[in-house]
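1. Test case, fold it:
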Amino acid sequence: MPPPANEPTPASIGALLSDVRARTPLVHSITNLVVTNSTANALLALGASPAMVEGVEEVAEFAAIAGALVINLGTMDAGRAQAMRLAADAARAAGTPWILDPVAVGVLSYRSQVAVELLAFSPAVVRGNASEIIALARQAGAVQGGAASGGRGVDSTAPAEAALDAAKALAAALRCVVVVSGATDYVTDGLRTIGVNNGHPMMSRVTGLGCTATALIGACLAVTPDTLTACVAGMVFTGLAGEMAAELAPGPGSLQGGLIDALYLMDADLVTRRAHLVAPDV
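-> Model (predicted):
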């Protein structure tokens, strides 16, 4: 993990959006099959270039040339698990920053095992809901208490605040940044913790927006060495796009398409005005 940089601010997050648009980073995604199309469209709308390369024959080669790698455990089988291992290993060797989204870890044993194995390849970021982060921290040995039962499928049964201690411990153990999604999102490198208070309740009625946040963090990782700011920015972009979409959407179907439009219409000035960063209150 890079040495501590300046604290993220709305202005620096807005500037990072401009950097993504200027550089069009290549983001390699091995993601949930349920959300492959929406993830690719979100990356395109933000200004990145998505590549959904998942075959074991190609992932290592591609991860080495991408700007960032996104690994999402949402759709899991032995072949995909092997592709994930190969890609993560190649990313580590090439110095490509990568992010792990441990979907449903703590609920199902096979994916939990794969997630712990992937930690050995030094992710720059781990992003999950509270139940996933608590479970992963316990299974990785960052906190005591043995394996956690996790959430209910892909949904968390704990508020984000309940995972803060586990997130800090996991970040310190892995020397990475951990992001906990919730009503308020929390981003920590083990020493510093920043809350992001953008978003809208209707977002919980659309599948895959956590996956979208993970992918947008990947785009930000590709253009800055400041991992903490990249994570805060990805969460702001996702939450703010949800807010903007909800202003016009009568329901979640409209919000899903509107969120892609909002990412496309977002600019540095709007982000600077509307990014809502908070200090943790726990």
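2. From now on I want contacts and neighbour counts done on CA atoms only, so please keep to that.
-> OK.
3. ok, and what's touching the helix or strand containing Leu259?
-> Assigned by DSSP states H and E, Leu259 belongs to helix 252-265. With CA atoms under 8 Å, 6 or more residues apart in numbering as the contact definition, helix 252-265 has outside contacts at 41-42, 45-47, 202-203, 205-206, 237-238, 241-242, 244-246, 248-249.
4. buried residues in it?
-> 252, 255-256, 258-264 (16 or more other CA atoms under 10 Å).
5. give me every residue that touches Gln76.
-> If you look again at residue 76, you'll see it is Met, not Gln. Arg111.
6. re the thing from before, between the buried residues of helix 252-265, which is closest to Pro10?
-> Taking CA to CA as the measure, Pro10 lies nearest Leu263 of the buried residues of helix 252-265, at 16.2 Å.
7. still on that earlier bit, please state the offset of the helix holding Leu259 from the chain centre?
-> Centre-to-centre, helix 252-265 and its host chain are 19 Å apart (CA atoms, centre = their mean, to the nearest Å).
8. Kindly report the same for stretch 231-247.
-> 13 Å.
9. now do stretch 164-184
-> 12 Å.
10. Could you do stretch 189-201 as well?
-> 12 Å.
11. Quote the end-to-end distance of it.
-> 27 Å (CA to CA, to the nearest Å).
12. rewinding a little: if burial is judged by neighbour count, which of the contacts of helix 252-265 pass?
-> Looks like the contacts of helix 252-265 have 41-42, 45-47, 202-203, 237-238, 241-242, 244-246, 249 buried, using 16+ other CA under 10 Å.
13. on that earlier part again, JSON lines for the buried residues of helix 252-265, including distance to Asp77?
-> Putting those into JSON lines (distance: CA to CA, whole Å) gives the following:
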{"residue": "Pro252", "distance to Asp77": "30"}
{"residue": "Leu255", "distance to Asp77": "31"}
{"residue": "Gln256", "distance to Asp77": "28"}
{"residue": "Gly258", "distance to Asp77": "32"}
{"residue": "Leu259", "distance to Asp77": "30"}
{"residue": "Ile260", "distance to Asp77": "29"}
{"residue": "Asp261", "distance to Asp77": "33"}
{"residue": "Ala262", "distance to Asp77": "34"}
{"residue": "Leu263", "distance to Asp77": "32"}
{"residue": "Tyr264", "distance to Asp77": "34"}
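14. here's the other one to compare against:
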Amino acid sequence: MSDTAYPLDTMTAALHAARQRSPLVHCITNFVAMNMAANAVLAIGASPAMVHAEEEAAEFAAIADALTVNIGTLSSDWLAGMLAAATSAQRNGKPWVLDPVAHQATAFRREATARLLALRPAAIRGNASEILALSGGASRAQGVDSRDAVEVAEEGAVRLARTLGTVIAVTGEVDFLTDGERSLRFAGGSPWMPRVTAMGCAQTCVMGALLAVLPGQPFEAAATALAMFKQAGERAARDATGPGSFHWRFIDTLAAIDELQPRAP
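-> Coordinates of the predicted model:
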């Protein structure tokens, strides 16, 4: 499968639409990621809401423009909220993104991920080890960190996208995106990015914001999120002296992006 051309017009339109429309993004993410994810969503002009209680998750998912589900700090109570929200999103035609953090680590996570996948997310974003394991491959990961190269997960990602009828984003040094028929790769970013906690989790929530303004185009929405993070990371790294100074520069740079310039490997 050869890479398709970057859909630049659609990607740029999605970025501008997010800034103009400020879609409401229902973010069920983990404790570690909440602050970073909310700031990233705000930086692109969207509105984040961290709502995870089972008692209100379904109702809120029906109100929101998009939903994102991240299983990083999973518990039984949170899983009930996730399932209620995803069921509501599906019922109400709201696009949603799944981030299956370390789903391969325990039986509880594997079962939770299987139940969430049955609710048909529009997009799945994960690191190479997570996507490799999700597609049935043998991952070397033992926790949340990826120990596998993106290219090792690409074939499985394509197969998984076709099987599930969804978009798969594999993030790493060079990101890979596929819907089973088309594929794209994104270079750029910075070595500081894996040193800042919740960077990938925040990207999942931004992907949800872009899905909200491109609900019928998950491939283009995901491509926009990947391009934005690579571009912001590369720019933020120019003056950063460590992960702390990179962190706030990344948020500032993300907020300043007005034109997307994706870079192929």
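15. In helices, which of the buried ones among the contacts of helix 252-265 of the first structure fall?
-> 41-42, 45-46, 237-238, 241-242, 244-246 (DSSP state H).
16. Present these as a markdown table; the columns should include distance to Arg92 of the first structure.
-> A markdown table is the format used below for those (distance: CA to CA, whole Å):
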| residue | distance to Arg92 of the first structure |
| --- | --- |
| Asn41 | 26 |
| Ala42 | 25 |
| Ala45 | 28 |
| Leu46 | 25 |
| Phe237 | 26 |
| Thr238 | 27 |
| Ala241 | 31 |
| Gly242 | 33 |
| Met244 | 36 |
| Ala245 | 36 |
| Ala246 | 39 |
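17. so where does Met168 of the first structure fall, helix or strand?
-> One correction, residue 168 of the first structure is Lys, not Met. Using DSSP H and E, the element containing Lys168 of the first structure is helix 164-174.
18. Can you tell me which helices and strands that helix packs against?
-> When contacts are defined as 3 or more CA pairs under 8 Å, 6 or more residues apart in numbering; DSSP states H and E, helix 164-174 of the first structure packs onto helix 130-139, strand 177-181, strand 185-188.
19. Mind doing that once more with 10 Å?
-> strand 125-129, helix 130-139, strand 177-181, strand 185-188, strand 193-196 (3 or more CA pairs under 10 Å, 6 or more residues apart in numbering; DSSP states H and E).
20. For the third one, give me the average deviation versus the second structure.
-> This points to strand 177-181 of the first structure. Compared with the second structure after fitting, strand 177-181 of the first structure deviates on average by 0.4 Å (mean CA distance after the TM-score superposition for the first structure).
21. What residues in the second structure pair up with that strand?
-> Aligned by TM-score structural alignment, strand 177-181 of the first structure corresponds to residues 167-171 of the second structure.
22. Now do the SS call for the counterpart of Pro50 of the first structure in the second structure.
-> Under the alignment by TM-score structural alignment, Pro50 of the first structure pairs with Pro48 in the second structure. Three-state assignment for Pro48 of the second structure (DSSP: H, G, I helix; E, B strand; the rest coil): strand.
23. Surely Pro48 of the second structure is in contact with Ala64?
-> Yes. Counting by CA atoms under 10 Å, Ala64 is a contact partner of Pro48 of the second structure at 9.5 Å.
24. any common contacting residues for these two?
-> Residues touching both Pro48 of the second structure and Ala64 (CA atoms under 10 Å, 6 or more residues apart in numbering) are 23-27.
25. Out of those, list just those in strands.
-> Mapping those onto strands (DSSP state E) picks out 24-27.
26. For Ala58 of the second structure, state which of these is nearest.
-> Among those, and counting by CA to CA, the member closest to Ala58 of the second structure is His26, at 10.4 Å.
27. Please pull up the equivalent of that closest one in the first structure.
-> Per TM-score structural alignment, His26 of the second structure is aligned with His28.
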